[in-house]
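>>> please find the sequence and the predicted model below.
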Amino acid sequence: MYDSAKTIEDLFEENDRLKQRIKELERSESDHCLAERALRNSAERFRSLVEATSDWIWETDYRGIYTYASPKVKDILGYEPLEVLGRAVTDLMPPGEAERVAEILAEHLERPKPFQRLENINLHKDGRIVVIETSGIPIINEWGHLEGYRGIDRDITRRRKAEEGLRATFKAVPVGLSIMKDRIFRSVNQAWCDITGYSDPEIIGRSTRILYEDDAEYERVGRELYPEVSEQAIASVQTRHRRKDGGIRDMVLTAALLQSEGSSLETVVVLEDITDRNRKEQDLRESQQFLRTIFDNTHDAIVVHDAEGRILDCNQKMLEIHDISREEALESSFLDCFPAEDSPGELQKKLWDRVMKGESFQFEQRARRLSDGSTFEAEVAVKRLVLANRPLILANVRDITQRKAAEAALREREETFRALVENCGDGIVRFDRNHRYLYVNRFVIEHTGFPLSPGEFIGKTFEDVGFSREICDEGHEIVERGFVSGEIIRHQFQQPDGLWLDVIQIPEKDDSGEVKAVISSARDITERKENEALWRVLFQAAPLAICAVGEDRVIMRVNDYCLRTFGYLPEEMVGRTARFLYFSDEDYRAAGEALYSTQYAMKELRMRRKDGASIWALVGRSYLDGTSDSGGSIIVFQDITSRKALEEQLRQAQKMEAIGQLAGGVAHDFNNILQAILGYTNMVLMSLGTEDRHYRKLKEVEKAGEKAAALTRQLLAFSRRQVLQLGPLDLNAVIDNLMKMLRRLIGENIELDILPGSALWKVNADRGQMEQVLINLCVNARDAMPDGGRLSIETQNAWLDDGVCARHDGAKPGRYVQMSITDSGCGMDPETKSKIFEPFYTTKGKLQGTGLGLATVYGIIRQHEGIVQVDSEPGEGARFKICLPVIESSEQELFEEETVLPPGGHETILMAEDDAPLRFLTEEILKMAGYRVLAAVDGEDALRIYRGHAQEIDLLLLDVIMPRKGGRCVYDEIRAVHPGIRCLFMSGYSEDALHTNFILTSGLKLIQKPFKPPDLLKMLRRELDGSRSEASPEDRRVPGVSQRASA
């Protein structure tokens, strides 16, 4: 390596090696000369290099005292080398700098280490400031101790001044400048900070990502800008930056390459804020678009021509009128739109010349459509303009075809209106401010009686025409009110001759709103006034509640019948909205929707009387004048409460009828099944002793069967399809016979009071059914008093009039026996009370009641043509009133107590039963009693057997309903040939074979299924013996009916 290519550090290292080598040579006598020569050569090379370099080379001891200074020190600091030796490093520096460097020097002397390019300020011998860049390495002896430092100083004063000038320029330039490396800020000027809002410390060392709205924009700029900078050395891109305060600005970035090292780029970037420029450009575009939009959307066609009349531009309306494209329009001229045939060509030329001289014209002319040559009426305004020293002609063209047509139509309407005003049936007059006539129509001329023509009225006052003082005064007052109020005024008055006039004053105002005239219309309403008087008479005399209401449903007038219907005084109804006639806001709203949705409406509504009572009304509404213009209406209320009650009774009767049909449909087959179960069970029980181990089990089967039979009879009873065996009955005796049972039934915690009526009339009733009613009502009362209470049963004679009977379907006025059952229980609310007679309705818990008890009571009493009433309030107990019609016959009921089992016999019985198990059971019962039995499977079979054994048969035992022929038909055919034949019918349910309206036909005997064998044998024996005595209360009950029923 050449010496000139070596660095100072290389020379220092080589010198050290030579020194080491000299020491080695000193150890060796033989090498001494060689070492001395090498040392001299090395020192010479070192001296030549030191003198050749432009830098100052120095050495210090371990205290920082110069021990060597190269000659270049004089060029840099002005000192001779000897003047420097022995002086401290800091002696050549200003005081402040000397202190700073002393701290650095102390650190390096304490912990020796190399240093490079440390800047410090020195004082030239002549006092000038010299900026030095110094580098040095420590000198370590063979013992590892610091001997000093050896280094080199370079004068960078001129470079530093250039850098400071460049930096000042960088900072002061008004364009945003930054120096960055790999998009990391190294330096920014003030303009950059002003644009971005960041200060210098906030941005230096940070990525340019902080200036972008999102990563996508940051990456886009990176992709588009820096590859081009790398290739072209300079590039630009538009982007959007986010300022520190969050504001978004439009920017142009221009980047120039400073240096590149592989993929690393150092660039200077110019930042230009173009937000305002973009905004101005956008404003300009929007302004142009705004003006163009207005230009294209004006009502008139706007056309710009050159001096020769060629079209240079036009708006959208021009294209629409002519139905052409813009290109077609730009190929046309003014004369194409207004051809010479509509006006002389010379006239057009003169007009054009005058326009070119600056005159403006507006005229109407027929124009020609450029698309098809058709013409239309046009209003044209032409004016000369000069733009950019270029004369232009601006033409506004308006299609006035419709306006022309409208003007013609207006003239026609005016003529029509004038004809209507002249010939209408009202007097039309127009007055000025001084009440002078400005116009009168023909009606006024004909009906005032003055010999004046229409023209002679004009300009005259009431007095000038000749009206009476009374009419003049009233006329002036009415007209003046029209001028003063400025409002439409309606007034009715009667003239001295009895003529009624309805006058409407209409103010006619000018543009400032001042009344300049009053138009008066007078109509003869004498006939209407007479009709109104008649209407008022009818309004009061009508047997309907009528009221007149306003648009807001405020009552304006009511008739007397309306007051009586709702129980109010006139002042309590007039002036109020009709809301108080309804129970709730929802009812009021629903009524409004129903009544006001059409011109005429009718609706059944529940209304409220003053006393709070509810009534049903058929409500009709109609507008007062037949239209909705007046807003007023006439409301008519017809009280239909009684009709609604009858309808409810009819619905209840229909419901009972439907359930009765259902009950009857199943009763026959169900009772046949129960007959077999109970019959065989009873026969087995009679054959067993009470101590038998199966006896109690069979008794439970029997009880279950009896309950099922009772349930079927209850279904038939509440639906009034139970066949009754009626007779004269004393209700006091019924109550007396049931006393012991009732006391056991209601329990010891309920006190029972019996209040029998004296000389009680007898009723035509079925004893068993009446006992059923009494038991059910007592059970119902017991359940209403779980903690005890008082139950009273009272009977009395009563007379029901038409008013009472009208509330109960089928009831007839006359004598009745009333039985009242009153309890002190929990009572009932109105909703419960309205449902208690419905089948299966119960207030008891699940599995605690069938819901048939009171329904059964209702069915039985209604079947007896009686009525049931209930009075109850919550917490006040309940009272059930049963009213039964009195029997007029004096026949007495006789009761027999049978305490022994009926005896059998040896007679012959013809038995007909279509159900095989029942037929076998009945046959076995009869045979066990000693009877001879002839069994038939149906009616035809029974007749066949009878014809073969007519002389042997003592009694007929017939099922009512059988295939081929029923029991009643069999009986009637046999009785026709054998009138004295005895017969007993069996039935689980009979539709109409043995009864009329479910009352047993006189002379017929019936045992209802399911029955017990003893009951059958009792009735057979009685019929065979011909006994006419009545059975005991137990016998008179329909066999199989349970003595306890569910309430």
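Done, it's in. Numbering: from 1, shown residues only.
>>> C-alpha only now, for contacts and for neighbours.
Will do.
>>> can you tell me how far the residue nearest to Arg160 when sequence neighbours are not counted is from Arg117?
Distance criterion C-alpha to C-alpha, 6 or more residues apart in numbering; nearest residue to Arg160, sequence neighbours excluded, is Val131 at 7.6 Å. Noted for Val131: a distance of 12 Å to Arg117, by C-alpha to C-alpha, to the nearest Å.
>>> okay, pairing it with this:
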Amino acid sequence: MSDGAPTDKMELSADACRFRALVECSSDAIFVTDFDSAEFVEVNQRACKLFGYEASELHGKVGRELHPPGSSEIVDEISSAITQAHSVTRNAIELQRKDGSIFRADLRSHRYEIDGKRLYITFVRDVSAREDRKRELRDTYDHLHDAKSQLSHSARLAAVGQLAAGIAHEVNNPAAYVLTNLELLANGIQSLQKLRDSDDYVDKKDILGTFLSETGECVEDCLEGLGRIATIVKGLRAFARIDREDVERFDPNESVITALNLVRAQVRHSATLQRRLNSTKTLAADRGKLVQVLVNLLMNAAHAIEDGGGGSGSIVVESADTPEGIRLSVTDDGPGVDPLMRERIFDPFFTTKSVDRGTGLGLSLCSDILRQHQGSLVVDPAYTQGARFEIMLPAETGLAPATVRPTGVPNPDPVRARILIVDDEVALVRAYRRSLGRYHDVLVAYDGQDALDLLKDDQNFDMILCDLMMPIVNGIEFYEKAALLAPQLRRRFVFCTGGATTVRALQFISDRGIRLLEKPIDKGTLNNAIHQSLQLRESLLVSVGTTN
């Protein structure tokens, strides 16, 4: 509906009378408008009813008067389209009734010439109900999406609950011999201290040799045990972390190994686990969700063997390249899947397990996760010696990593740096200071406020290694205040976390490109971080020198 210059109203011809009869039968509101004046010369009863006017009130009005305030842009756009293209269509635009109420309508206008008069006819269809339904559908979709995310997270946590006893076993065993070895080392050190202070003659060389031999074995065992614990915790953190999209490019074989580490203790009493990892491709995917799928399939296989019996108790996980991408499979020698149930097992809430073992959501969520990656989950109907579930993933999943993870450099020879360590774990800070203090100048603070007080007098640091979750002033707050105090320090931050990280903190770090290390941090990773910080500072100094 648009404006123009005033003109006399046209008289109806015989053809126009016949036209009017057709117009009155329409379920759309119809306006016949003089092109030059932009005034309505004819309207049908549906138009009167829809807008709340008498026909005599609409005659002589212009289209702009049926648009709500603030609609000049859309009115001008429609007028321009009619002038240039002779027709225009706009969907779900806002129009205004006589009583001031606003509704949404689809509008179609066509320009004609009749008996020498230039006219355009506008059809208006009330779509308020349609738009309300669309809005309701969008709201429903959003609610369902949130519910699905919550279900996925709940299912993941439920799986963690089922794995808890096995995970505790896998952690407690290495923790036990780490503790025993550390106690042995402590006793040995006490004995050496007594020996040092003793005036009695003893063959200290033999005693020291024995101690050093035992010490080497103890330290190796401790490192191996702590490595096992770190591997389990890392896999668990990826599996049960805060539900968020975390796409990265990685080797899917790593997800298989993580899943096997998580279920091993829980499954080993009912089945032997084997892996045949022949895939050589990488893919962009959510690592944690792929682990979730594999853990679910492995636990299902173990339950099938326990409940069905009769097999040797074998579960085999395989990976292989395909022309289209990657195939992962989980095969067991249990009773298999009833052919009549193959189509139903992926339906939500369908389960053949007891209440304490399944909710019927596992395979449904797994299938949904793989669809998000443009992949699929199927039961191999040709396999009759048990059950084989196959995961098919394309080489390109349609997902893109949010950030490119920095590639590590070989453990570099340490160059002396000034480092500020901020962490509320006192024992950890002491360990960092002992480890790094031989090669670097290390200052420490046990919370963000202490670190800020230190920075007021000293800002000359090559790297600030800061924990994210601290009392009083946390890592994010410390970063923001430090950046106000000395903006150049923003590029020198390296955050570290033990896993208790909020979505807001992760988004904050990602948006600013800050490096994030996950505890426990080994010596090589720490040295790499220091090396990168020194390189970054050197490049900035060169850049400043060049511009000057």
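Sure thing, it's come through. Bear in mind that the values here come from a model prediction, so they are computed numbers and not experimental data.
>>> give me the TM-score for these two chains.
Here the TM-score for the pair of chains, by TM-score structural alignment, normalised by the length of the second structure, is 0.44; 323 aligned residues with a C-alpha RMSD of 6.0 Å.
>>> mind checking which of Val131 and Arg117 of the first structure has more residues around it?
Val131 (22 against 13; other C-alpha atoms under 10 Å).
>>> shouldn't that one be in contact with Asn120?
Yes: proximity of Val131 of the first structure to Asn120 meets the contact threshold set by C-alpha atoms under 8 Å, at 6.0 Å.
>>> between those two, what contacts are shared?
Residues touching both Val131 of the first structure and Asn120 (C-alpha atoms under 8 Å, 6 or more residues apart in numbering): none.
>>> list the contacts for the residue nearest to Arg160 of the first structure?
Residues near Val131 of the first structure by C-alpha under 8 Å, 6+ apart: 119-122, 155-157, 160.
>>> tell me the two of those that are most distant?
The distance between the two most remote of those (C-alpha to C-alpha) is 13.8 Å, for Asn122 and Arg160.
>>> so which residues of the stretch 551-700 of the first structure form helices?
Taking DSSP state H, counting those that start in this stretch, the helices of the stretch 551-700 of the first structure run over residues 560-566, 570-573, 585-595, 641-687, 695-718.
>>> closest to Leu1024 of the first structure out of those helices?
Across the helices of the stretch 551-700 of the first structure, the minimum distance to Leu1024 of the first structure, taken as C-alpha to C-alpha, is reached by helix 641-687, at 21.9 Å.
>>> coming back round to it: now secondary structure too, for the contacts of Val131 of the first structure, in CSV please.
CSV is the format used below for the contacts of Val131 of the first structure (DSSP: H, G, I helix; E, B strand; the rest coil):
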residue, secondary structure
Glu119, strand
Asn120, strand
Ile121, strand
Asn122, strand
Asp155, strand
Ile156, coil
Thr157, helix
Arg160, helix
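>>> got a quick ChimeraX command for the buried subset of the residues you listed?
Buried subset of the contacts of Val131 of the first structure, written as a ChimeraX selection, criterion 16 or more other C-alpha atoms under 10 Å:
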select :119,120,121,122,155
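>>> can I get the contacts of Val131 of the first structure in JSON lines including distance to Phe566 of the first structure?
As requested, the contacts of Val131 of the first structure are exported to JSON lines (distance: C-alpha to C-alpha, whole Å):
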{"residue": "Glu119", "distance to Phe566 of the first structure": "115"}
{"residue": "Asn120", "distance to Phe566 of the first structure": "116"}
{"residue": "Ile121", "distance to Phe566 of the first structure": "117"}
{"residue": "Asn122", "distance to Phe566 of the first structure": "121"}
{"residue": "Asp155", "distance to Phe566 of the first structure": "122"}
{"residue": "Ile156", "distance to Phe566 of the first structure": "118"}
{"residue": "Thr157", "distance to Phe566 of the first structure": "118"}
{"residue": "Arg160", "distance to Phe566 of the first structure": "113"}
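>>> buried residues, stretch 215-231 of the first structure. List them.
Those would be 218, 221, 225-226, 229-230, for stretch 215-231 of the first structure by 16+ other C-alpha under 10 Å.
>>> which helix or which strand is home to Phe389 of the second structure?
strand 387-394 (DSSP states H and E).
>>> check Leu265 of the first structure too.
Short version: Leu265 of the first structure belongs to strand 264-273, going by DSSP H and E.
>>> which elements pack onto that strand?
With contacts taken as 3 or more C-alpha pairs under 8 Å, 6 or more residues apart in numbering; DSSP states H and E, strand 264-273 of the first structure sits against strand 176-181, strand 248-261.
>>> and the next helix or strand past it?
Next in sequence after strand 264-273 of the first structure, counting helices and strands by DSSP H and E, comes helix 275-297.
>>> thinking again about what came up before, quick one, the strand holding Leu265 of the first structure and strand 176-181 angle?
160 degrees (axes from the mean of the first three to the mean of the last three C-alpha atoms, to 10 degrees).
>>> which residue is the nearest non-sequential neighbour of Val330 of the second structure?
Excluding the flanking residues, the one nearest Val330 of the second structure by C-alpha to C-alpha, 6+ apart is Val317, at 4.7 Å.
>>> circling back to that earlier point, Throw the buried residues of stretch 215-231 of the first structure into a markdown table and include secondary structure and distance to Ile57 of the first structure, thanks.
Below are those laid out as a markdown table (DSSP: H, G, I helix; E, B strand; the rest coil; distance: C-alpha to C-alpha, whole Å):
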| residue | secondary structure | distance to Ile57 of the first structure |
| --- | --- | --- |
| Tyr218 | helix | 51 |
| Val221 | helix | 50 |
| Leu225 | helix | 47 |
| Tyr226 | helix | 44 |
| Val229 | helix | 43 |
| Ser230 | helix | 41 |
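>>> closest to Lys317 of the first structure among the residues you listed?
Val221 (46.0 Å).
>>> wait, that closest one touches Thr239, no?
Yes: counting by C-alpha under 8 Å, Val221 of the first structure touches Thr239, with 7.3 Å between them.
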